[in-house]
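K.L.:
What follows is a predicted structure for the sequence shown.
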Amino acid sequence: MKEIFRAIAWYVKGLMGEDAYQKYRAHQLAAHPGQPIMTERQFWRDHADRQDANPQGRCC
């Protein structure tokens, strides 16, 4: 039963974009080793700034 809830939580987090920082971090480590990585706070601030500067169609 726990596995079902974990799978649902994983899916919802992916759908909502909550895993964006983890994806960014994994990409940076793999593709740009040795380069500085933004903190999670910096990442979300940058993400919000980019969305404000380049608005695109989104549901909310």
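P.N.:
Received, thanks.
K.L.:
Every contact and neighbour count from this point should use C-alpha atoms.
P.N.:
Noted.
K.L.:
buried set for whichever strand or helix holds residue 47?
P.N.:
If you go by DSSP states H and E, residue 47 is part of helix 40-53. For helix 40-53, the neighbour count (16 or more other Cα atoms under 10 Å) marks residue 43 as buried.
K.L.:
helices or strands up against that helix?
P.N.:
helix 20-31 (3 or more Cα pairs under 8 Å, 6 or more residues apart in numbering; DSSP states H and E).
K.L.:
okay, now the one to match up with it:
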Amino acid sequence: MSRVRAALAKARFLVREFSGEAAYDRYVAHARTHDPDARVMTRRAFERARTDAREADPREGFGCC
């Protein structure tokens, strides 16, 4: 049973990493480590800022036709 749990945990980890879902968790951990009293963006604000940054980067290929 522990092999199954380990495999599922690894699969969950990989899915979260590839989907970008873990990025918010890393952001919160980083913010709390550097300044425990700092205001942390909500997940929604974080995703919006991340999307805006990606769209503003010309290397990403986003843009109007």
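P.N.:
Received, thanks. What you are looking at is a predicted structure, and each value in this text was computed from that prediction instead of being measured.
K.L.:
overall similarity of the pair, as a TM-score.
P.N.:
Scored by TM-score structural alignment, normalised by the length of structure 1, the superposition of the two chains gives a TM-score of 0.81; 58 aligned residues with a Cα RMSD of 1.6 Å.
K.L.:
residue range for the helix holding residue 47 of structure 1 in structure 2?
P.N.:
Structural correspondence for helix 40-53 of structure 1: residues 43-56 of structure 2, per TM-score structural alignment.
K.L.:
The helix holding residue 47 of structure 1 vs structure 2, average distance?
P.N.:
Relative to the matching residues in structure 2, helix 40-53 of structure 1 has an average distance of 0.5 Å after the fit, by mean Cα distance after the TM-score superposition for structure 1.
K.L.:
Stretch 2-15 of structure 1 now?
P.N.:
Stretch 2-15 of structure 1 sits 1.4 Å off on average (mean Cα distance after the TM-score superposition for structure 1).
K.L.:
Distance of the residue lying farthest from the centre of structure 1 relative to residue 7 of structure 1?
P.N.:
Largest separation from the mean C-alpha position in structure 1: residue 1, at 26.9 Å (Cα atoms, centre = their mean). Distance of residue 1 of structure 1 to residue 7 of structure 1, computed by Cα to Cα, to the nearest Å: 10 Å.
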